[in-house]
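Engineer: Just to be clear, the model below is a prediction. Sequence and coordinates:
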Amino acid sequence: MSIPTQVNEAIQTHYARSDLGSVILAALEKAGKDVDRLTLEDLAPVDEFHIRGRAATLELARAAGLDATKRVLDVGSGVGGTSRCLAKEFGCRVTGIDLTEEYCGAAAVLTAKIGLADLVDYRQGDATNLPFDDASFDVVWTEHVAMNIPDKSRLYREMHRVLKPGGTLAIYDILAGPSGPVLFPVPWARTPETSFLVRPDELRTLLEAAGFMVTSWSDTTDAARAWFVSLAEKIRKEGLPPLGFHVLLGADFQAMAQNQRRNLEEGRIVLAQVIANKWAPPDPGAQPTPTSGRS
């Protein structure tokens, strides 16, 4: 069973914008960028659609031990900012998958524009029914995605299935805080009907039930709060810049940003960076380790 159809449709309606690739390129041009000579840095204000942007991505990548030998699946790849960053900074081969067709198309356009199409590709699909063979990836990666997925048990089982034995799951996600319900709208949902947050202890239980061993857990809420307070204050004083998340979400991102600031300040949400591994069974053909001592 995948995500219920009505939820899927509501999520896609929340994120979809017609001809998004052209909208982003027009915004880049308006911001003074040469769209025929784009760099990863040019795209940074719009393409890493999560709290703390590229800094958070690089922190998670280092924690996950990424390098050029890794085959990575980016679940919920959006317009491709994270996948491009991983390919550029670490030389990884990355496949992105996203529920929203318009995001996949925009991601492919932007990736080609900065010359990374040989390392990165995109598929439209459902994260709870991944269109990949078992044990296909060294790393499964996800940033700010599970908040829109009700069936988290299936989500993490699917991630476990497509990972190679000994592979790594890298998560950076928004979780339910201790202080009450989320104030809407927020960047991932305009109403509670498409928001499915779990508490940190619930996430740990879900991962372990799916077969993962959690090896690292960092609460990054303080850094997230400082970053979003700064962003919200800048928007309040200066209005929306030519290039930013509002290009993806529309003018009501201003209200979303103020709510997100309150959600962080009031403890309604928390942030976690989590590394977990798929247990690898012992190799039956391995030779026993020699021991010292007299026989």
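Structural biologist: Now that the structure is in, tell me what you want to look at. Bear in mind the structure is a predicted one, so any value in this text is a computation, not a measurement.
Engineer: going forward, measure contacts and count neighbours with C-alpha atoms only.
Structural biologist: Fine.
Engineer: Tell me who's in contact with residue 42.
Structural biologist: Taking Cα atoms under 8 Å, 6 or more residues apart in numbering, we find residue 42 in contact with 28, 33.
Engineer: So which residues of this protein form helices?
Structural biologist: With helices called from DSSP state H, the chain shows them at 5-15, 20-30, 40-47, 53-63, 81-90, 101-113, 152-162, 200-210, 221-238, 246-249, 253-265.
Engineer: Looks like residue 204 contacts residue 214 (just checking).
Structural biologist: Yes: here residue 204 lies in contact with residue 214, judged by Cα atoms under 8 Å, at a distance of 7.5 Å.
Engineer: Residue 274 is nearest to which of the helices of the chain?
Structural biologist: Judged by Cα to Cα, the one of the helices of the chain that comes nearest to residue 274 is helix 53-63, at 8.2 Å.
Engineer: ok, and for that closest one, which residues are buried?
Structural biologist: By neighbour count on 16 or more other Cα atoms under 10 Å, the buried set for helix 53-63 is 53-54, 56-58, 60-61.
Engineer: Can you tell me which of those is nearest residue 244?
Structural biologist: residue 53 (11.1 Å).
Engineer: Give me the neighbour count for the closest residue to that closest one other than its chain neighbours.
Structural biologist: Closest residue in space to residue 53, ignoring its immediate chain neighbours: residue 44 at 7.6 Å, by Cα to Cα, 6 or more residues apart in numbering. A count of nearby residues for residue 44, using other Cα atoms under 10 Å, gives 17.
Engineer: Quick check: residue 44 vs residue 168, distance?
Structural biologist: 26 Å (Cα to Cα, to the nearest Å).
Engineer: if we can go back for a sec, for the residue nearest to residue 53, which residues are in contact?
Structural biologist: 53-54, 81.
Engineer: Just give me the residue right at the centre of this protein.
Structural biologist: residue 143 (2.1 Å; Cα atoms, centre = their mean).
Engineer: Now do stretch 89-109: distance from first to last residue.
Structural biologist: 19 Å.
Engineer: If we go by neighbour counts, what in that stretch is buried?
Structural biologist: In stretch 89-109, counting by 16+ other Cα under 10 Å, buried: 90-109.
Engineer: next one: stretch 66-77
Structural biologist: Buried, per 16+ other Cα under 10 Å, within stretch 66-77: 66-67, 70-77.
Engineer: So which of these is the closest to residue 174?
Structural biologist: residue 76 (13.8 Å).
Engineer: and the gap between the nearest residue to the closest one once chain neighbours are set aside and residue 204?
Structural biologist: Spatial nearest neighbour of residue 76, chain neighbours left out: residue 98 (4.6 Å); criterion: Cα to Cα, 6+ apart. Computed as Cα to Cα, the residue 98 to residue 204 distance reads 24 Å.
Engineer: Check it against this one:
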Amino acid sequence: MTDLLDGVRDHYRATGLIERLKAPLAALGPEERPLAPEQLSGLDQFHTRGLAATTELAKLAGITGDMRVLDVGSGLGGPARFLAAAHGCRVTGVDLSESFVEAARYLTGRTGQSGQVSFEAASALELPFDDASFDVALLQHVAMNIADRARLYREIRRVLKPGGRFATYDVVLRDGEPHYPLPWARTPATSLLLTAEATREAIEPAGFQTLIWHDDTETAKAWFAELRASGPPSSPNLGVVMGPEFAQLAANLGRSLMEGRLGILTAVFEAATVR
């Protein structure tokens, strides 16, 4: 387990990330001028379909301003900042990568949301929160790095209030192995993919009832086709975070989707009132 966690940390390790972020952000205005969360969407939405997917997942989860929301695997904090701005809720993000957490805090300061959005460096398998602390938990393109899915989903259930919602948007295995390297793993050693049905079989016994179950693979394929047709991405983008090879990582994900090797799952669950 320790070797796997170290491998995942190494994949997302980004030395000097805050300094690397400052150069492209300078094009958006001086440091003292607050940024809108949407201005960072090309940079901080580290999942297929970006901001559009986060917007849809939040709607499906029924997020409102009086809720406390947990973003598991929060990356640079883009979804957390967007949810707080769009819905008025308080959001806490958790990520295994300390450099990502530091960068998320920096970007949140740039958007003026530090009083509403916070981040912690921690494992999704050991969430540093009391039982029944949150109304909603989100998980976007994270589970593929986690071997012990049963423990992951039990931890998410533990920190959710009875009747709370768990919304997931993740990559699933379909027919054959994907092409590596990928945005979440350069080799199969840190890519722990499950099929959609195996994912469901891991989630429901943790204390969840399925409310929404969508296969969003075709929508994701159309998004990748549009990206290819539109040419190089605008700045700032995820290449700042993951380095010059990110274009190849993303291309391999798109190719694996197009060839039916991978799929995209959107699902929402309700936390059982009795565990």
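Structural biologist: On my side now, so go ahead. As the structure is a prediction and not an experimental result, all values here were calculated from the model.
Engineer: coming back round to it: want to throw the helices of structure 1 into JSON lines with distance to residue 276 of structure 1?
Structural biologist: Converted to JSON lines, the helices of structure 1 look like this (distance: least, Cα to Cα, whole Å):
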{"stretch": "helix 5-15", "distance to residue 276 of structure 1": "27"}
{"stretch": "helix 20-30", "distance to residue 276 of structure 1": "34"}
{"stretch": "helix 40-47", "distance to residue 276 of structure 1": "26"}
{"stretch": "helix 53-63", "distance to residue 276 of structure 1": "10"}
{"stretch": "helix 81-90", "distance to residue 276 of structure 1": "19"}
{"stretch": "helix 101-113", "distance to residue 276 of structure 1": "27"}
{"stretch": "helix 152-162", "distance to residue 276 of structure 1": "10"}
{"stretch": "helix 200-210", "distance to residue 276 of structure 1": "8"}
{"stretch": "helix 221-238", "distance to residue 276 of structure 1": "19"}
{"stretch": "helix 246-249", "distance to residue 276 of structure 1": "31"}
{"stretch": "helix 253-265", "distance to residue 276 of structure 1": "25"}
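Engineer: Tell me which of those sits nearest to residue 192 of structure 1.
Structural biologist: Taking these one by one with Cα to Cα, helix 5-15 is closest: 11.2 Å.
Engineer: show me the contacts for the alignment partner in structure 1 of residue 246 of structure 2.
Structural biologist: Matched across to structure 1, residue 246 of structure 2 falls on residue 253, judged by TM-score structural alignment. The contact partners of residue 253 of structure 1, by Cα under 8 Å, 6+ apart, come to 186-187, 245-246.
Engineer: Which of those remain contacts when I look at structure 2?
Structural biologist: Retained in structure 2 (both residues aligned by TM-score structural alignment, their matches' Cα atoms under 8 Å) from those: 187, 245-246.
Engineer: If we only consider the residues you listed, which is nearest to residue 278 of structure 1?
Structural biologist: Nearest to residue 278 of structure 1 among these is residue 187, at 30.9 Å by Cα to Cα.
Engineer: wait, isn't the closest one in contact with residue 258?
Structural biologist: No: the pair residue 187 of structure 1 / residue 258 is not scored as a contact, 10.4 Å apart, by Cα under 8 Å.
Engineer: Count the neighbours of the equivalent of residue 212 of structure 1 over in structure 2 for me.
Structural biologist: By TM-score structural alignment, residue 212 of structure 1 lines up with residue 208 in structure 2. Look at residue 208 of structure 2: counted by other Cα under 10 Å, it has 25 neighbours.
Engineer: just residue 21 of structure 1 next, same as before
Structural biologist: 20.
Engineer: Now do the strand ranked longest in structure 2: which range of structure 1 does it align onto?
Structural biologist: Longest strand of structure 2, by residue count under DSSP state E: strand 160-173. Mapped onto structure 1 using TM-score structural alignment, strand 160-173 of structure 2 spans residues 163-176.
Engineer: Centre of the chain to stretch 204-217 of structure 1, how far?
Structural biologist: Here the centre of stretch 204-217 of structure 1 is set off from its chain's centre by 18 Å, with Cα atoms, centre = their mean, to the nearest Å.
Engineer: wait, I meant stretch 53-61 of structure 2
Structural biologist: With Cα atoms, centre = their mean, you get 12 Å for stretch 53-61 of structure 2.
Engineer: post-alignment, that stretch versus structure 1, mean distance?
Structural biologist: After superposition onto structure 1, stretch 53-61 of structure 2 sits on average 0.5 Å from its aligned residues (mean Cα distance after the TM-score superposition for structure 1).
Engineer: Show where that stretch falls in structure 1, residue numbers please.
Structural biologist: Counting by TM-score structural alignment, stretch 53-61 of structure 2 corresponds to 56-64 in structure 1.
Engineer: got the contact list for that stretch?
Structural biologist: So stretch 56-64 of structure 1 is in contact with 82, 86, 168-172, 273, 275, going by Cα under 8 Å, 6+ apart.
Engineer: Please produce a markdown table containing these, extended by neighbour count and distance to residue 219 of structure 1.
Structural biologist: As requested, the contacts of stretch 56-64 of structure 1 are exported to a markdown table (neighbours: other Cα atoms under 10 Å; distance: Cα to Cα, whole Å):
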| residue | neighbour count | distance to residue 219 of structure 1 |
| --- | --- | --- |
| 82 | 29 | 20 |
| 86 | 23 | 22 |
| 168 | 28 | 19 |
| 169 | 26 | 17 |
| 170 | 23 | 14 |
| 171 | 24 | 12 |
| 172 | 25 | 10 |
| 273 | 21 | 6 |
| 275 | 22 | 12 |
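Engineer: residues touching the residue nearest to residue 76 of structure 1, list them.
Structural biologist: Contacts of residue 98 of structure 1 by Cα under 8 Å, 6+ apart are 75-78, 104, 122-127.
Engineer: any chance of those in TSV, with distance to residue 19 of structure 1 too?
Structural biologist: As requested, the contacts of residue 98 of structure 1 are arranged in TSV below (distance: Cα to Cα, whole Å):
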residue	distance to residue 19 of structure 1
75	22
76	19
77	17
78	14
104	11
122	17
123	17
124	16
125	19
126	21
127	23
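Engineer: Out of those, flag the one nearest to residue 280 of structure 1.
Structural biologist: Looking across the contacts of residue 98 of structure 1 and measuring by Cα to Cα, the closest to residue 280 of structure 1 is residue 75, at 22.0 Å.
Engineer: Thanks a lot, see you next time.
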